[in-house]
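Asker: this is the structure alone, sequence omitted:
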């Protein structure tokens, strides 16, 4: 299945909206008027739209046509002018050194070849510019999901490529030999649902990766056990209060300055 087809499954935007604050925080920190900004794997567009409204010249890329259509509609409603690209994020159809800021909020971590992804991010960034990437930490509930699912998947799953973006040491290795100076910060975002039941249902029925996991595990007869373990994982890390379920999720912010 092509990446664009995968991420068009379910309703990724509904879930992504719940942690959009991390994207908005990234735009607020690194985007300034007049900068040329690229949003890699833009999804429903929170970072790209925030960057455009901040006065940047923004290009946004995703492989999923459905997500791009939604992002375009949201940008139009917000009055944000953005250049949209449907393409593979490891082969962006733009010249070297085209952007002052190259950012990816929980997107580039899904690239099947992490080294190629890191090289592409750096290729697109101008000297003195910044590459910024967000990825869930291994200890966070979202980061732990890959290992949890791997216990039930017939082939054990392959979380290795995603994990390369989740710790400072592994990200340093990805950018090793590339002309950048890398810094890290660990941050957190509160992901909120009306209830734990809604959280489990939205993840298992709406998240594209979990739709694929469910399809694979249901054929083994072990889906009920995996769903119960997922519920326990969320319950252990989150809290139910005042009519809502809040899940604090830690993420690694990588910022690489192009030398």
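Answerer: That came in fine, so what should we check first? From a predicted model like this one, the values you see are computed outputs, not experimental measurements. Residues are numbered from 1 along each chain as shown.
Asker: from now on I want contacts and neighbour counts done on CA atoms only, so please keep to that.
Answerer: Fine.
Asker: and residue 255, how far from residue 249?
Answerer: Distance from residue 255 to residue 249, counting by C-alpha to C-alpha, to the nearest Å: 19 Å.
Asker: next up, the contacts around the spatially most central residue of the chain.
Answerer: Most central in the chain under C-alpha atoms, centre = their mean is residue 106, positioned 1.6 Å from the mean C-alpha point. Residue 106 sits next to 133, 134, 135, 136 when contact means C-alpha atoms under 8 Å, 6 or more residues apart in numbering.
Asker: nearest to residue 18, of those residues?
Answerer: Distance to residue 18, by C-alpha to C-alpha, is smallest for residue 136 among the contacts of residue 106, at 14.1 Å.
Asker: does that closest one touch residue 146 like I think?
Answerer: No - at 11.0 Å, residue 136 and residue 146 do not qualify as touching, with contact defined as C-alpha atoms under 8 Å.
Asker: just checking, residue 6 touches residue 207?
Answerer: No - taking C-alpha under 8 Å as the contact criterion, residue 6 and residue 207 are not neighbours in contact, 9.8 Å apart.
Asker: neighbour count for these two, which is higher?
Answerer: residue 207 (23 against 16; other C-alpha atoms under 10 Å).
Asker: what sits against the more buried one?
Answerer: Neighbouring residues of residue 207 by C-alpha under 8 Å, 6+ apart: 9, 10, 11, 12, 15.
Asker: from residue 200, how far off is it?
Answerer: The span separating residue 207 from residue 200 equals 10 Å under the rule C-alpha to C-alpha.
Asker: and the comparison structure, right after this:
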């Protein structure tokens, strides 16, 4: 299904997308997801940890608080710089380096734990990205991921945007990383003790319009979707996102509380067969 895709071209567009807006502002909202994942991974002090598609460093910083030796890798320089600023402010020794989730520049088995929080899920070549996660993790080490689910709010947000600005034909949806069966396909026989738990993060805003405006200004995929549309079609996308937020709102006090489901995955890297 994906053999005709030019993955490099897709990644080039993705880099521009994630560099637009201010993903650091979005990451600041969802930082609790990283803290929960690091707790679930049960990292040891001194463990060598890699945070793949680190963005502004949520999982990297959470792991550094556990006394781990942490590297965060991403292909957006501005987000790496934001991560450095955060780690410096908290006096946490995190190494932030430029890199590609599909071509990690580390030898086999370098890390005791490999993490990614709503990051590696956006790599266009899912199978290659999954193989890289496993490759750089030592046998017996931990692979831990958090990914938005297809059925959850963010999955519906992506589908709403795609109705206005379709993704490249044949590109597998990032939210497939939030499907248990797909995770088993991707990680395959390389991991054991595979534990998957569906959790919810709650977005909190004053109004549905405030939510939509925040994502329109800060979240790269919606920033670029609005830019791709002719001026006269942008109000309809805005209205559809406002309606989506209202539909998923669970608050009864006049504000907005939107539960967004994600899949938490923790697995152990198996030894390579002899």
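Answerer: Here it is on my side, so go on. Predicted model only: the values in this text are computed from it and were never measured.
Asker: fetch the TM-score of the aligned pair.
Answerer: Comparing the chains after superposition, counting by TM-score structural alignment, normalised by the length of the first structure, produces a TM-score of 0.92; 258 aligned residues with a C-alpha RMSD of 2.0 Å.
Asker: hang on, the earlier thing: who has more neighbours, residue 136 and residue 146 of the first structure?
Answerer: Comparing residue 136 of the first structure with residue 146 by other C-alpha under 10 Å, the one with more neighbours is residue 136, at 26 against 21.
Asker: can you find the partner of the more buried one in the second structure?
Answerer: Residue 136 of the first structure maps onto residue 148 in the second structure when the alignment is built from TM-score structural alignment.
Asker: ok, its match - contacts?
Answerer: Residue 148 of the second structure makes contact with 118, 154, 155, 175, 177, 178, 260, 261, 262, 263 under the criterion C-alpha under 8 Å, 6+ apart.
Asker: in strands, which of the residues you listed fall?
Answerer: Here DSSP state E is the test, and the contacts of residue 148 of the second structure give 260, 261, 262, 263 as lying in strands.
Asker: stretch 57-67 of the second structure aligns to what range in the first structure?
Answerer: Aligned by TM-score structural alignment, stretch 57-67 of the second structure falls on residues 45-55 of the first structure.
Asker: what comes into contact with the matching stretch?
Answerer: Applying C-alpha under 8 Å, 6+ apart, the external contacts of stretch 45-55 of the first structure come out as 17, 20, 23-24, 26-28, 31-35, 37-39, 42, 57-60, 68, 71-72, 74-75, 78-82, 105.
Asker: let's see which of those end up in strands.
Answerer: Taking DSSP E, the ones among the contacts of stretch 45-55 of the first structure that sit in strands are 37, 38, 39, 57, 58, 59, 60, 82, 105.
Asker: tell me where the stretch 101-250 of the second structure has helices.
Answerer: Secondary structure of the stretch 101-250 of the second structure by DSSP state H, counting those that start in this stretch: the helices cover 126-135, 153-164, 180-187, 208-218, 220-228, 234-248.
Asker: and the first one, how far from the chain's centre?
Answerer: What it means is helix 126-135 of the second structure. What separates the centre of helix 126-135 of the second structure from the centre of its chain is 15 Å, taken as C-alpha atoms, centre = their mean, to the nearest Å.
Asker: the fourth one too?
Answerer: Between the centre of helix 208-218 of the second structure and the centre of its chain there are 19 Å (C-alpha atoms, centre = their mean).
Asker: what of the second one?
Answerer: Centroid separation between helix 153-164 of the second structure and its chain, computed with C-alpha atoms, centre = their mean, is 16 Å.
Asker: okay, the angle between it and helix 234-248?
Answerer: Here helix 153-164 of the second structure runs at an angle of 150 degrees relative to helix 234-248 (axes from the mean of the first three to the mean of the last three C-alpha atoms, to 10 degrees).
Asker: average offset of helix 153-164 of the second structure relative to the first structure?
Answerer: Superposing on the first structure and averaging over aligned pairs (mean C-alpha distance after the TM-score superposition for the first structure), helix 153-164 of the second structure comes out at 1.4 Å.
Asker: list the buried residues for that helix?
Answerer: Judged by neighbour count using 16 or more other C-alpha atoms under 10 Å, the buried positions of helix 153-164 of the second structure are 153, 154, 155, 156, 157, 158, 159, 160, 161, 164.
Asker: how near is the fourth one to residue 245 of the second structure?
Answerer: This points to residue 156 of the second structure. Relative to residue 245 of the second structure, residue 156 of the second structure is positioned 10 Å away (C-alpha to C-alpha).
Asker: touching the longest helix seen in the second structure from outside, list them.
Answerer: Across the second structure, the helix with the greatest residue count (assigned by DSSP state H) is helix 23-41. Judged by C-alpha under 8 Å, 6+ apart, the contacts made with helix 23-41 of the second structure from elsewhere in the structure are 55-56, 58-59, 62-63, 79, 82, 117, 142-146, 201, 203, 215, 218-220, 264, 266.
Asker: go again with 7 Å.
Answerer: Among residues not part of helix 23-41 of the second structure, those counted as contacts by C-alpha atoms under 7 Å, 6 or more residues apart in numbering are 56, 58-59, 62-63, 79, 117, 142, 144, 218-220, 264, 266.
Asker: ranking by neighbours, what's the top pick from these?
Answerer: Neighbour counts for the contacts of helix 23-41 of the second structure were taken using other C-alpha under 10 Å; the highest belongs to residue 63, with 33 neighbours.
Asker: that residue sits in which helix or strand?
Answerer: Using DSSP states H and E, residue 63 of the second structure maps to helix 58-64.
Asker: mean shift between that helix and the first structure?
Answerer: Superposed on the first structure, helix 58-64 of the second structure shows a mean distance of 1.2 Å to its aligned residues (mean C-alpha distance after the TM-score superposition for the first structure).
Asker: apart from its chain neighbours, what residue comes closest to the match of residue 136 of the first structure?
Answerer: With sequence-adjacent residues excluded and distances taken as C-alpha to C-alpha, 6 or more residues apart in numbering, residue 148 of the second structure is closest to residue 262, at 4.1 Å.
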